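**Student:** sharing a model that was predicted from the sequence below.
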Amino acid sequence: MVNLINHILKIMKKYQKSTIISTTSNGKFKPTDPLPDLTVSKLGSLFIISDDCEGQEIIFKSFAFGKKINNIFILSPYEVMFLKQIQCNMNLKENETQLWKHCCSFFGPSIFPIHYAIYHFFRCRYWVVRDGSIFGAIFVLYIDHPDQVHSKYTVSLINDWDQVTEIAPSITRVDWAIRKSRILVKVNVPTDSNFDDPSCISNFTIEAICVKRIKVS
């Protein structure tokens, strides 16, 4: 069994090129329990933890990974890859590179690496990161366990900072209605990146700003 915080600190050193430009603070979700052993099976682009696996409840309640959909406990490709990198003991036969390629196969050539880099960036900063498609975003961020708090930020990918003035009015209008703020993220990817190698994200640079609408009286 391994400690989540210790391994997060290790991989943060490994991927030290990621940086943030924002007033947004780190999250507060810092579980200290040892990670459980997990029995994981693959179902298309999803990963399933069976109900007879003792680690299922622990990985959600103590570590906020996964969710149940129609009574099936599902881990996203981002979550499984992150758990693999922090050395959670799973029964998957693939090594880190093989698992990475499997996850990439369900997306465009660069999509999973870029999206995973964003997931990895915020999860390493103690945010709980969940799918944000229901809000028109890539991810949503919870400052603590989702059972305890509502999500605080939506996260969207942007290609160029010149786009901000164009898209800010519409996204902040949506986020105002759902009481969240938007984090816009730009991922700078070197042209010689090898997307077949999970370590490629160590050369990505992540820039992020928080955009929100304020009420003027």
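**Tutor:** On my side now, so go ahead. Residues are numbered from 1 along each chain as shown.

**Student:** all contacts plus neighbour counts: C-alpha atoms, from now on.
**Tutor:** Fine.

**Student:** what is the neighbour count of Ile134?
**Tutor:** For Ile134, the neighbour count with other C-alpha atoms under 10 Å is 9.

**Student:** so it sits in a strand?
**Tutor:** No. Counting by DSSP: H, G, I helix; E, B strand; the rest coil, Ile134 falls outside a strand, being helix.

**Student:** quick check: the gap between it and Asp144.
**Tutor:** Plainly put, Ile134 is 20 Å away from Asp144 if you go by C-alpha to C-alpha, to the nearest Å.

**Student:** do Val40 as well
**Tutor:** Separation of Val40 from Asp144 (C-alpha to C-alpha): 25 Å.

**Student:** which SSE is the most centrally placed residue in the chain in?
**Tutor:** Nearest to the mean C-alpha position of the chain, by C-alpha atoms, centre = their mean, lies Tyr119 at 2.4 Å. Per DSSP states H and E: Tyr119 is located in helix 111-123.

**Student:** tell me the helices and strands packed up against that helix.
**Tutor:** helix 77-85, helix 96-104, strand 128-131, strand 181-188 (3 or more C-alpha pairs under 8 Å, 6 or more residues apart in numbering; DSSP states H and E).

**Student:** list the buried residues for it?
**Tutor:** Neighbour counts over helix 111-123 (16 or more other C-alpha atoms under 10 Å) mark Phe112, Pro113, Ile114, His115, Tyr116, Ala117, Ile118, Tyr119, His120, Phe121, Phe122, Arg123 as buried.

**Student:** ranking the helices and strands packed on helix 111-123 by burial, who's on top?
**Tutor:** strand 128-131 (a mean of 24; mean count of other C-alpha atoms under 10 Å).

**Student:** so how far is that one from its chain's centroid?
**Tutor:** Relative to its chain's centre, strand 128-131 lies at 6 Å (C-alpha atoms, centre = their mean, to the nearest Å).

**Student:** which elements pack onto whichever helix or strand comes after that strand?
**Tutor:** Downstream of strand 128-131, the next assigned helix or strand under DSSP H and E is strand 139-142. Under the contact definition 3+ C-alpha pairs under 8 Å, 6+ apart, strand 139-142 sits against strand 128-131, strand 153-157.

**Student:** and here is the other one:
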Amino acid sequence: MGARWKGKGSEIAAASDPMSRIVANLQSSLIQSETCGLLSGCAVLIGAMPELTGLLNRSCFGRSVVTADADKQWFQLSLEEAFYLSHDLKCLKIIGEDKCPKSDDELWLYMKSKKTMFPDFYKAYSHLRTKNWVVRSGSQYGVDFVAYRHHPALIHSEYAVVVSSEGASNESPRLKIWSDIHCTIRLCGSVAKTLLVLNIKKNDHDTSSPSCLEKFDVGELIIKRWNPERCREDQQTIGNDKSKSPI
């Protein structure tokens, strides 16, 4: 469906401040400030000063939460966002409920315990983030993620993303039957998004540590509705031949 920018100047503003640069600035700021995240159930909390708050907002990591702390703005990161900052960008230390810093392996096991398909969802999330797409939850559209070319204030999300795990039908039942495919495609069409299925192929590798991510493959599949109007013969030609049905 292509990019749908919000208002005049949005595309120019995005081009002048690419997401790769914003994320690099966030990475540098987190390292310099030695900011730590706090594990809290199925999320990670970050307390941010004004400069870091601006970078988190501009890079679209986490969502701000209201607290009684007047000195800091708190952000709630999803498990995928937190692990991406910790494991891929290596700019965020995460502290557990026992007040001790967690290693990548410890975080991996913790997040798997909270979300059965975390390895698949994380691989899909990091696959898009490393390509400089902004990735947000797609729950309001009945999908796993939505992907933006830049900040949601400048552009509408372009892709509705469904994560599928090869050979794991019990864990990943999405799009396994025609009715589910049909409903999802119709929904995507009604909100002007393209359905993108990311198929995670584990290649029979053990998922007990994050090192397995290097062995995973990601297949990208775009699914669209067939529009019969685009396949019809020229209407004028059909109209001149009364013996032919227009269908």
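**Tutor:** Alright, I've got the coordinates. Given the structure is predicted, the values throughout are model-derived calculations rather than measurements.

**Student:** start to end distance for stretch 129-139 of the first structure?
**Tutor:** Start-to-end, stretch 129-139 of the first structure (C-alpha to C-alpha) is 6 Å.

**Student:** stretch 141-148 of the first structure maps to which residues in the second structure?
**Tutor:** Mapped onto the second structure using TM-score structural alignment, stretch 141-148 of the first structure covers residues 147-154.

**Student:** related to what we said a few turns ago, okay, the buried residues of helix 111-123 of the first structure in a markdown table with distance to Thr205 of the first structure next?
**Tutor:** What follows is those, written out as a markdown table (distance: C-alpha to C-alpha, whole Å):
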| residue | distance to Thr205 of the first structure |
| --- | --- |
| Phe112 | 16 |
| Pro113 | 12 |
| Ile114 | 10 |
| His115 | 13 |
| Tyr116 | 13 |
| Ala117 | 9 |
| Ile118 | 10 |
| Tyr119 | 13 |
| His120 | 12 |
| Phe121 | 10 |
| Phe122 | 13 |
| Arg123 | 16 |
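
**Student:** need the contact list for Cys36 of the second structure.
**Tutor:** By C-alpha atoms under 8 Å, 6 or more residues apart in numbering, Cys36 of the second structure lies in contact with Ile46, Leu92, Lys93, Ile94, Ile95.

**Student:** who wins for neighbours among those?
**Tutor:** Comparing the contacts of Cys36 of the second structure by number of neighbours (other C-alpha under 10 Å), Ile94 comes first, having 25 neighbours.

**Student:** surely that residue is within a helix?
**Tutor:** No. Assignment of Ile94 of the second structure by three-state DSSP gives strand, placing it outside any helix.

**Student:** how about it: what's its closest non-neighbour residue?
**Tutor:** Gly37 (4.5 Å; C-alpha to C-alpha, 6 or more residues apart in numbering).

**Student:** please report how far the one you found lies from Ser209 of the second structure.
**Tutor:** Going from Gly37 of the second structure to Ser209 of the second structure by C-alpha to C-alpha gives 21 Å.

**Student:** what of Val146 of the second structure?
**Tutor:** Counting by C-alpha to C-alpha - Val146 of the second structure and Ser209 of the second structure are separated by 27 Å.

**Student:** ok, back up a step: more crowded one of Gly37 and Ser209 of the second structure?
**Tutor:** Taking Gly37 of the second structure and Ser209 together and counting by other C-alpha under 10 Å, Gly37 has the greater number of neighbours (22 against 15).

**Student:** that one contacts Ile95, doesn't it?
**Tutor:** Yes. In this structure Gly37 of the second structure lies within contact range of Ile95 using C-alpha atoms under 8 Å: 6.0 Å.

**Student:** which residue in the second structure lines up with the residue nearest to the centre of the first structure?
**Tutor:** By TM-score structural alignment, Tyr119 of the first structure lines up with Tyr125 in the second structure.

**Student:** for its match, give me its contacts.
**Tutor:** Counting by C-alpha under 8 Å, 6+ apart, Tyr125 of the second structure has contacts Glu80, Val135.

**Student:** over to Ile11 of the first structure?
**Tutor:** Residues in contact with Ile11 of the first structure (C-alpha under 8 Å, 6+ apart) are Gln85, Ile86.

**Student:** ok so it is a strand residue?
**Tutor:** No. Looking at Ile11 of the first structure with three-state DSSP, it is helix, so not inside a strand.

**Student:** burial count for Val152 of the first structure?
**Tutor:** Val isn't right for residue 152 of the first structure; it's Lys. Lys152 of the first structure has 16 neighbours, counted by other C-alpha under 10 Å.

**Student:** check the one 3 residues further on too.
**Tutor:** By other C-alpha under 10 Å, 27 other residues sit near Val155 of the first structure.

**Student:** so it touches Gly136, yeah?
**Tutor:** No. The pair Val155 of the first structure / Gly136 is not scored as a contact, 9.1 Å apart, by C-alpha under 8 Å.

**Student:** quick one on the thing from earlier: of all the contacts of Cys36 of the second structure, which comes closest to Ser28 of the second structure?
**Tutor:** Leu92 (10.3 Å; C-alpha to C-alpha).

**Student:** distance of that closest one from Ile222 of the second structure?
**Tutor:** Leu92 of the second structure sits 33 Å away from Ile222 of the second structure, going by C-alpha to C-alpha.

**Student:** what of Gln32 of the second structure?
**Tutor:** The value you get for Gln32 of the second structure to Ile222 of the second structure, if C-alpha to C-alpha is used, is 40 Å.

**Student:** re earlier: closest to Ile214 of the first structure out of the buried residues of helix 111-123 of the first structure?
**Tutor:** Phe122 (24.5 Å).

**Student:** in contact with the closest residue to the closest one other than its chain neighbours, which residues?
**Tutor:** Distances taken as C-alpha to C-alpha, 6+ apart place Val129 nearest to Phe122 of the first structure, at 7.0 Å, with adjacent residues excluded. By C-alpha under 8 Å, 6+ apart, the residues touching Val129 of the first structure are Tyr119, Phe122, Arg123, Phe139, Val140, Leu141, Tyr142.
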